[in-house]
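Peer 1: What shape does this take:
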Amino acid sequence: MAGSSKRTMALAFAMAVNCQADAPEGQEWPDSPCGICASCVRFQRGSHPDLTEVNLETQAAALGEAGKGKSGPAKELRIDAIREMQANVGLSPHSARWKIYIVGDADKMNEEASNALLKTLEEPPAHTIIILLAPDEMSVLPTISSRCFLLPLRSMSRREVARALVQKWGAERDEAELLAALSGGRLGYAVRLMEDRESLERRRSALQELSVLSGAHINDRVNTAGRYAKMFTESRPALYEMLQDWEGWWRDVIAVRAPAPELVVNIDQMQALESAARKHSSGSALAAIKLIQDTRQQLLENVNPRVALEALALGMK
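Peer 2: You can find the predicted model right below:
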């Protein structure tokens, strides 16, 4: 959620309504945030006292172990997170025109959380704006969506994302095109990737792992599975991220075979993907994807990680 385009737009709106730049005649705030006033800078940094974000990640941070699931943040937004927001929602803004609450993962609210939030939406405090982020209006309760102003968003094209990265964030053309492909049309996520070099390096390492594993002997595969089991014990999110990268690779193999090169995500790996597409049928690529998905589900269900990951390592060919 932290990197989604919905969140990017929500923050841009929060900046605009609180921007200290001169507004056109008859308007309370400028059409777009200046990005350089004290208010805009603090919103950009996420340090403005009148900005509160509520999502699965902030819930996990606030509630500790109680806010976590088996593989990271819990999968539902609970009433405790909403109540914590409501404890301060009635207070006047500290220094901004409007207090902003961004409820990410609004589609993940359980029934208790939704009903609690409904009371605030029915009688919103003065000078307070509550923004709910969800995939679509049908993913939240009708009683919630009926009390909101709905603003549908579309994904940007790869070309639009790449152009924005070059023009506004100073990315190189090749880098911008890769980030645009990896982001799936989510500008906010593309910007986060550009700023998080470690994430890009982890992706490259994951794809290198898959390449080495595919050509390894049985004994090496078994040993590698042991290393993955240790990774799972030490950092489950890291292992799940690697599996996600592997799944994306095999989807790209299918796209190359189609052929549908415009759907390829790992565009910096085209030579290796074309080689893999010559060696593997679409059926074998689909089987690899299913094996990865089954392994992920087994790990979530607490199957012995060494057993599950050994089967995965032996099946990646």
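Peer 1: CA atoms for contacts and neighbours, from now on please.
Peer 2: Will do.
Peer 1: top helix in the protein by residue count?
Peer 2: Ordering each helix of the chain by length in residues (DSSP state H) puts helix 236-257 first.
Peer 1: who's in contact with it?
Peer 2: 71-72, 202-203, 206-207, 210, 228, 231-232, 261, 263-266, 273-274, 276-278, 281-282, 285-286, 288-289, 292, 296 (Cα atoms under 8 Å, 6 or more residues apart in numbering).
Peer 1: Looking at those, which are in strands?
Peer 2: Here DSSP state E is the test, and the contacts of helix 236-257 give Gly72 as lying in strands.
Peer 1: Whichever of the contacts of helix 236-257 end up buried, select them in ChimeraX.
Peer 2: Burial among the contacts of helix 236-257 is assessed by 16 or more other Cα atoms under 10 Å; the matching ChimeraX selection reads:
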select :71,203,206,207,210,228,232,263,264,265,266,273,276,277,282,285,286,288,289,292,296
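Peer 1: where does Ala308 sit relative to Gly226, distance-wise?
Peer 2: With distances taken as Cα to Cα, to the nearest Å, Ala308 is found 10 Å from Gly226.
Peer 1: one step back: and the longest helix of the chain, how far out from the chain's middle?
Peer 2: 16 Å (Cα atoms, centre = their mean, to the nearest Å).
Peer 1: Show me which of Ala308 and Gly226 is the more surrounded one.
Peer 2: Taking other Cα atoms under 10 Å, Ala308 and Gly226 do not tie; Ala308 has more neighbours (21 against 18).
Peer 1: to compare against the first, here's another:
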Amino acid sequence: MTSPALAPVPWAEVWGQDTAVRTLQAAASDPANLAHAWLITGPPGSGRSTLAYAFAAALIAHSSDDVDTMQQVLARSHPDVTALRTEKVIITIDEARALVERSYFAPSAGRYRVLVVEDADRMTERTSNVLLKALEEPPERTIWVLCAPSDADLLPTIRSRVRTLRLKEPEVADVAELIRLRTGATPEVAEQAARHAQRHIGMAQRLATDESARLRREQTLRAVLSVRGVRTAVDVAGHIVQAATDDAKALTTEQDDADRASLLRTMGLAEGDPVPPAVRSQLALLEEEHKRRARRGLHDGIDRVLTDMQSLYRDIVMLQLGRSDSIINRELLSEIEQIAQAWTPQRTLTVLDHLAHTRQSLQHNVAPLLALESLLVTVSSGRKP
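Peer 2: All right, here's what the predicted structure looks like:
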């Protein structure tokens, strides 16, 4: 494992992916190794986007000594790197079309123009088809870098036009050590955060530095364990949705306020000034964007809860199969053991199946509250409603 502090720019923030780094370094330095389109896959928190921008920086810079250019790319401020990371549930066709149009511009200052799609798994089939021609016949000196959890998340027609680079999943101990070095957390807190985050580096960092997030996670899982019937299933589902809504609001309010203030400054207005009619339409568009961001924040928050629930029922089925060496939720071991003894493995697997189905349904704009109520009824009964 390479220490980030010892790695050269632009690879300093890439952690635990030495094989992938060597592959991309070779591609950036030798056109014979350089595919025109790449797909970087790996589990959440494995560093897909970090690696994508490091690769973009190495491609755009004129040499390994061109640190200023690389730092610009890493800051997302260089004109030859264009990124698409949607704050909505899906990437829209219009966003994809705008990116494709951008791909036909020649590099303005660097060696290549690089287009990074951070959330390629959020493209529908129609949106993916917009990219096909650009991936088939890219302009000279244009490189595409797509990121997704798995190549199975993309259409076969997309997969056939890219070179796939699969990242490895880090070990809990390695993530804990990284979090300890980055945040100054105690070894105990860092280990618990890495374990509860299931080795997702970003989520582990948040858990290690936010005591309220750690407490909210524990309270939510204890509430799920307390579900005994339809009434408690409905109550707990409402609690989860409300907590996710509050969490999303806390994360987006500051950014929303900054966006609004920036727009007003651009128009020569201060907060509290009368808003001219000509500016009202732009504010209305900004507010719509904020609503879309809030919806994605809510969906992401609920998905994190579902991921935590999957870890809980995964622990239960592991105990039922006689495995106790890799329990994620050790702090709830007593409650987990009780359920493992009371349930059959088939019942636990039914809950896990419905959990996976619920996560998939939420990606297609199913109402979160209804989806969670249905899921928790399954939890309480062992049967899908």
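Peer 1: Got a TM-score for the two of them?
Peer 2: Here the superposed chains carry a TM-score of 0.64, computed using TM-score structural alignment, normalised by the length of structure 1; 285 aligned residues with a Cα RMSD of 4.6 Å.
Peer 1: for the stretch 1-150 of structure 2, what spans make up the strands?
Peer 2: Secondary structure of the stretch 1-150 of structure 2 by DSSP state E, counting those that start in this stretch: the strands cover 37-41, 81-84, 113-117, 142-148.
Peer 1: Could you dump those strands into TSV with distance to Arg231 of structure 2 added?
Peer 2: Shown next, in TSV, are the strands of the stretch 1-150 of structure 2 (distance: least, Cα to Cα, whole Å):
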stretch	distance to Arg231 of structure 2
strand 37-41	41
strand 81-84	42
strand 113-117	43
strand 142-148	38
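Peer 1: which stretch of helix or strand covers the alignment partner in structure 1 of Arg195 of structure 2?
Peer 2: Alignment note (TM-score structural alignment): Arg195 of structure 2 maps to Ala181 of structure 1. Using DSSP states H and E, the element containing Ala181 of structure 1 is helix 173-183.
Peer 1: Okay, buried residues for that helix please.
Peer 2: 176-183.
Peer 1: which one of the residues you listed is nearest Arg163 of structure 1?
Peer 2: The shortest approach to Arg163 of structure 1 among these belongs to Ala176, at 7.6 Å (Cα to Cα).
Peer 1: quick one: the closest one and Gly188 of structure 1, what's the gap?
Peer 2: Taken as Cα to Cα, the span from Ala176 of structure 1 to Gly188 of structure 1 is 13 Å.
Peer 1: if we can go back for a sec, now the helix holding Ala181 of structure 1 on structure 2. Mean distance?
Peer 2: With mean Cα distance after the TM-score superposition for structure 1, helix 173-183 of structure 1 departs from structure 2 by a mean of 3.1 Å once superposed.
Peer 1: Run the angle between that helix and helix 236-257 for me.
Peer 2: Here helix 173-183 of structure 1 runs at an angle of 100 degrees relative to helix 236-257 (axes from the mean of the first three to the mean of the last three Cα atoms, to 10 degrees).
Peer 1: Please name every helix or strand in contact with the helix or strand following helix 173-183 of structure 1.
Peer 2: Downstream of helix 173-183 of structure 1, the first helix or strand assigned by DSSP H and E is helix 187-195. When contacts are defined as 3 or more Cα pairs under 8 Å, 6 or more residues apart in numbering; DSSP states H and E, helix 187-195 of structure 1 sits against helix 5-18, helix 158-169, helix 173-183.
Peer 1: for those helices, which one sits closest to Gln86 of structure 1?
Peer 2: When these are compared by Cα to Cα, helix 5-18 sits nearest Gln86 of structure 1, at 18.7 Å.
Peer 1: got the contact list for His200 of structure 2?
Peer 2: 43-46, 194.
Peer 1: Most neighbours among these, which one is it?
Peer 2: When neighbours are counted as other Cα under 10 Å, the busiest of the contacts of His200 of structure 2 turns out to be Ala194, with 28 neighbours.
Peer 1: Hmm, Ile179 and Ala190 of structure 2 touching each other?
Peer 2: Yes: if you go by Cα atoms under 8 Å, Ala190 of structure 2 and Ile179 touch, sitting 5.9 Å apart.
Peer 1: Residues that sit against both of those two, list them.
Peer 2: 204, 208.
Peer 1: Need the helices and strands packed on helix 187-195 of structure 1 in TSV (columns: distance to Met109 of structure 1).
Peer 2: Shown next, in TSV, are these (distance: least, Cα to Cα, whole Å):
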stretch	distance to Met109 of structure 1
helix 5-18	17
helix 158-169	30
helix 173-183	25
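Peer 1: Quick check: which of those helices is nearest to Arg97 of structure 1?
Peer 2: Nearest to Arg97 of structure 1, of all these, is helix 5-18, at 5.6 Å by Cα to Cα.
Peer 1: Could I get the buried residue list for the closest one?
Peer 2: By neighbour count on 16+ other Cα under 10 Å, the buried set for helix 5-18 of structure 1 is 5-8, 10-18.
Peer 1: just stretch 279-297 of structure 2 next, same as before
Peer 2: For stretch 279-297 of structure 2, by 16+ other Cα under 10 Å, it's 283, 286, 290-297.
Peer 1: those helices in the stretch 1-150 of structure 1, which residues are they?
Peer 2: Using DSSP state H, counting those that start in this stretch, the helices of the stretch 1-150 of structure 1 run over 5-18, 38-45, 56-63, 79-89, 111-122, 142-145.
Peer 1: just the stretch 201-350 of structure 2 next, same as before
Peer 2: Going by DSSP H, counting those that start in this stretch, the stretch 201-350 of structure 2 shows helices at 201-209, 211-225, 230-266, 277-320, 333-342, 345-362.
Peer 1: Include distance to Pro79 of structure 2 when you put the ones you listed into TSV, please.
Peer 2: Output for those, formatted as TSV (distance: least, Cα to Cα, whole Å):
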stretch	distance to Pro79 of structure 2
helix 201-209	27
helix 211-225	37
helix 230-266	21
helix 277-320	24
helix 333-342	52
helix 345-362	35
